[in-house]
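>>> Sequence and predicted model, in that order:
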Amino acid sequence: MKQFNEKLANWMSPSPSKEAGINNIQIPGQVEHLVWQTRYKKPTVYEQDFVKHLIQAFASGVTELNDLVDSLNRQGFRRESGEVWTMQSFTEEMQRLGY
């Protein structure tokens, strides 16, 4: 099973493509369905750890951004750079990761 949508990586561009998506037309009954339709690369270990810590925070009842940031810091999960989380750095990281 593929871990990400290889065709999606081709569309990751700051400007729209002027080409018509040659060889990307889906023929009914011949479509390869991917489990990860919107993922353009396999998640890194950091991204997988991030998800685990977010799940733990939400499972403990966190619903507000400041509480989420506090929970990540209390759990000992740091930014990829090793710094503690702030509300601003969390927001920027979500934008960077595309969520």
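Received, thanks. Numbers count the residues shown, from 1 in each chain.
>>> make it CA atoms for all contacts and neighbour counts henceforth
Will do.
>>> so which strand or helix has residue 71?
helix 65-74 (DSSP states H and E).
>>> what helices or strands is that helix leaning on?
Helix 65-74 sits against helix 45-59, helix 87-97, with contacts defined as 3 or more CA pairs under 8 Å, 6 or more residues apart in numbering; DSSP states H and E.
>>> Tell me the secondary structure at the residue nearest to residue 6 when sequence neighbours are not counted.
Residue nearest to residue 6 in three dimensions, not counting chain neighbours: residue 40, with 6.1 Å by CA to CA, 6 or more residues apart in numbering. Three-state call for residue 40 (DSSP: H, G, I helix; E, B strand; the rest coil): coil.
>>> How about residue 81?
coil.
>>> Pasting the second one now:
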Amino acid sequence: MATYRFPYLDPHQSRTREPTDWEMALAGAIEQAFGNGHHELPALVAALNASRVRPRDGGAWTEESFCALMRELGR
């Protein structure tokens, strides 16, 4: 017998693909920053810059680059 799954309880219902390793590392760094109380954008960006996760271009995180990436990943 198949188990019915409520679609609105699936945390990944809007995924069109599996996240990349880099995206998973970024998610972990963001979760760690939030867990350490960094809830405002400047503090979050500073925490990401202190982490081992670099932007795709290898530079430093900026508020603008972080927001642009979140817009891109949110599509």
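Noted; the coordinates are in hand. Not measured: the values here are computed from a predicted model.
>>> what TM-score do we get after superposing?
Here the TM-score for the pair of chains, by TM-score structural alignment, normalised by the length of the second structure, is 0.81; 69 aligned residues with a CA RMSD of 1.9 Å.
>>> Deepest in the core, which of the helices and strands packed on helix 65-74 of the first structure is it.
helix 45-59 (a mean of 14; mean count of other CA atoms under 10 Å).
>>> Quickly note the distance from the spatially most central residue of the second structure to residue 21 of the second structure.
Geometric centre of the second structure, nearest residue: residue 27, 3.5 Å, by CA atoms, centre = their mean. Note on residue 27 of the second structure: its distance to residue 21 of the second structure, by CA to CA, to the nearest Å, is 10 Å.
>>> And residue 45 of the second structure, by the same measure?
In terms of CA to CA, residue 45 of the second structure sits 20 Å off from residue 21 of the second structure.
>>> quick one on the thing from earlier: which position in the first structure aligns with the residue nearest to the centre of the second structure?
Alignment note (TM-score structural alignment): residue 27 of the second structure maps to residue 51 of the first structure.
>>> Same question for residue 61 of the second structure.
That one, residue 61 of the second structure, aligns with residue 85 by TM-score structural alignment.
>>> can I assume that match is in contact with residue 74?
No: Residue 85 of the first structure is beyond contact range of residue 74, at 10.1 Å (criterion: CA atoms under 8 Å).
>>> okay, these two: which has more neighbours?
residue 85 (20 against 12; other CA atoms under 10 Å).
>>> for the more buried one, helix, strand, or coil?
Taking three-state DSSP, the label given to residue 85 of the first structure is coil.
>>> Next, find the distance separating it from residue 72 of the first structure.
Taking CA to CA, one finds residue 85 of the first structure at 7 Å from residue 72 of the first structure.
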